[in-house]
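[1] Need a 3D model of the sequence below.
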Amino acid sequence: MSETISAAQAGTIALGDLTVNRIGLGTNRITNITDAHNLLKRALELGINFIDTAHYYGESEEGIGNALAPYDTGLVVATKGGATDASPQQLRRELEQSLKSLKKDQIDLYQLHRVDADIPLEVTMQALKSFQDEGLIKHIGLSEVTVEQLQQAMQVVPIVSVQNEYNVINRKHEALVDFCTQHQIVFIPWFPLGGLFGDTAKVEQRVANIASKLNVPTRQVALKWLLQRSPIILPIPGTLSPAHLEDNLRAATLELSEEDYAALSN
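    Here you go, the predicted model:
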């Protein structure tokens, strides 16, 4: 009997009035080439129905649009704008470019990539709300924010998600995860398997003993820890490898004991 591998095995999570499986795909390394198109199509075959990208990622949006449009019903594509300039004028330009590249009439989840220190957050959020009122975006999220900034944004418009760097060794946003859990705001950890400055090796080292005991790749333990950390966490590991894609999804059925979870959480 062949092994069943599906993002659906991780359960589901609500993004506003949208529902997605609880392991998604990050696409910061996706380009507009055949191999990348095939990986995206394979992700859908494996039950991934949440794909995260950004205007800042270069060819990623165009690659997604060319590979997957017209989109399957139930597939949620999230993108981000305002990485270096969150003025209303620049956000509109980036949003219009994202819509064109993704071949969509409306972005399912549009996230402010970074808070702009030169522009009041209320001004930025009012701009996003106006785009939402126009029907160009369905839901609004934030990226790399504090609890205070999230609360400030929530005074202007409903926020359905927050995307901050977070993993088993990078825990600086614990208070934000707890706030999101309390308020049922989806928390999307970027670099869930580690990232720059040797963090990937540090994550692997942190979970190595448990991965060896369970005889599974370290990435599965790191992702399972996130899934157990809070029911509102939606990991989006990125990869260019179909084999790694399948390995990531196997985290959904991994059994991580409370003892092992606690050992990683301390």
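
[2] drop to CA atoms for contacts and neighbour counts, all remaining ones
    OK.

[3] Which parts of the stretch 101-250 of the chain are helices?
    Counting by DSSP state H, counting those that start in this stretch, the stretch 101-250 of the chain has helices at residues 121-134, 147-154, 174-183, 199-214, 218-229, 242-250.

[4] tell me the most buried of these?
    Among the helices of the stretch 101-250 of the chain, ranked by average contacts under mean count of other CA atoms under 10 Å, first place goes to helix 218-229 (a mean of 22).

[5] Hmm, Ala251 and Leu245 touching each other?
    No - using CA atoms under 8 Å, Leu245 makes no contact with Ala251, being 10.6 Å away.

[6] please give me the structure for this one as well, since I'd like to look at both together:
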Amino acid sequence: MTATTFRIGGDLGVRRLGFGAMQLPTERGPAREASLRVARRAVELGVTLIDTAHLYGGGANEELLAEALYPYADGLLVTTKVGVARSAESGEWGLDGRPEVLRDQVENALRRLRVERLELLQLHRIDPEVPLADQLGALRELQTAGKVGRLGLSEITVAELDEARAIIDVASVQNRYSLLDREHESVLAACEAAGIAFLPWRPVAGAASGASAAAAEITAVADELGATPAQVSLAWLLDRSPVVLPIPGTARIDHLEENVAAADLRLTPAHHDRLDRLDDLGRPGRPAERA
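    Coordinates of the predicted model:
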């Protein structure tokens, strides 16, 4: 039977099916109120892993989650990411792994999330303009100071993972990955071998588009199981490896409930065989947005 929980870093237990908060609107008004309800409903449904980042509204998403969920339920992990900043000159977002920027974003995340320690912090992207040792060294210093519990990375290669592991203990990797987009298969394999949590973002991409033979096959499997294409995609991910912790995002409670229910969906060996072959039918193009 597929395990429903995983211990990040070997000791931080969470339910494997999490929630990505990126899509939640944060502007004042009805949309924000709806976002608060979605975040609270996720916890009510038993979600214990929620993903956010400084990039999502320059910290506004972190503040939204704190407003919705603080004081946090026992066992709830809200993980955030740093390393992308808005230029003071152009106003555009870009990679910024300078140690002083990372330290500032961590301090702001602690304040916004109303915690004294971030149990899991991920480097949003590796900045090629800053030595990796400097970026991870700054985060390791924050870890030593007790402000960060565990460290992870996002959108990395196997070579970058190996380099990072020579500097820090890597607890998690957050790469783009789904039933129809398996570009980072080798990274997942490396994480599985090392017991590192693998958080796929955009985990249901293309599943319900109906624009490809692969999407049509997912829909066919879903119809046979009385499920939705998104649920089939999430169930496949949960079965794919015990280190996979999908973080599907939505701003709608009905979609949230649909996603969470995927944890109870059981695929037969025949369904697995059909779905495993779908990567050969073509994968969607690389998305422009960052998770």
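
[7] now what about the TM-score between them?
    The pair, once superposed, lands on a TM-score of 0.92 when counted by TM-score structural alignment, normalised by the length of structure 1; 255 aligned residues with a CA RMSD of 1.5 Å.

[8] The helices of the stretch 101-250 of structure 1: which one's closest to Trp190 of structure 1?
    helix 218-229 (11.3 Å; CA to CA).

[9] what's the average per-residue distance for that closest one once overlaid on structure 2?
    Mean deviation of helix 218-229 of structure 1 relative to structure 2 after superposition (mean CA distance after the TM-score superposition for structure 1): 0.5 Å.

[10] against structure 2, where does that helix fall?
    Mapping helix 218-229 of structure 1 onto structure 2 (TM-score structural alignment) gives residues 229-240.

[11] Give me the contact list for that stretch.
    The contact list for stretch 229-240 of structure 2, computed with CA atoms under 8 Å, 6 or more residues apart in numbering, reads 2, 16-17, 178-179, 203-204, 207-208, 218-219, 221-222, 244-246, 258-259, 261-263, 265-267, 272, 275.

[12] which ones are touching whichever residue in structure 1 pairs up with Pro25 of structure 2?
    Under the alignment (TM-score structural alignment), Pro25 of structure 2 pairs with Thr31 of structure 1. Contact partners of Thr31 of structure 1, counting by CA under 8 Å, 6+ apart, are Gly58, Glu59, Ser60, Glu62, Gly63.

[13] Helix or strand: which one has the fourth one?
    Under the criterion of DSSP states H and E, Glu62 of structure 1 resides in helix 60-68.

[14] Show me how far that helix is from its chain's centre.
    17 Å (CA atoms, centre = their mean, to the nearest Å).

[15] What's the first helix or strand after that helix?
    strand 76-81.

[16] Centre of the chain to that next one, how far?
    9 Å.

[17] Tell me roughly how far that strand lies from structure 2 on average.
    In the superposition with structure 2, the average deviation recorded for strand 76-81 of structure 1 is 0.4 Å (mean CA distance after the TM-score superposition for structure 1).

[18] residues making contact with that strand?
    18, 20, 49-56, 91, 94-95, 98, 107-113.

[19] and the residues you listed, which of them are in strands?
    Among the contacts of strand 76-81 of structure 1, DSSP state E puts Leu18, Val20, Phe50, Ile51, Asp52, Ile107, Asp108, Leu109, Tyr110, Gln111, Leu112 in strands.

[20] Widest-spaced pair of these?
    Spatially, the most separated pair among those is Val20 and Leu112, at 20.4 Å (CA to CA).

[21] Neighbour count for these two, which is higher?
    More neighbours surround Leu112 than the other of Val20 of structure 1 and Leu112, with 25 against 22 (other CA atoms under 10 Å).
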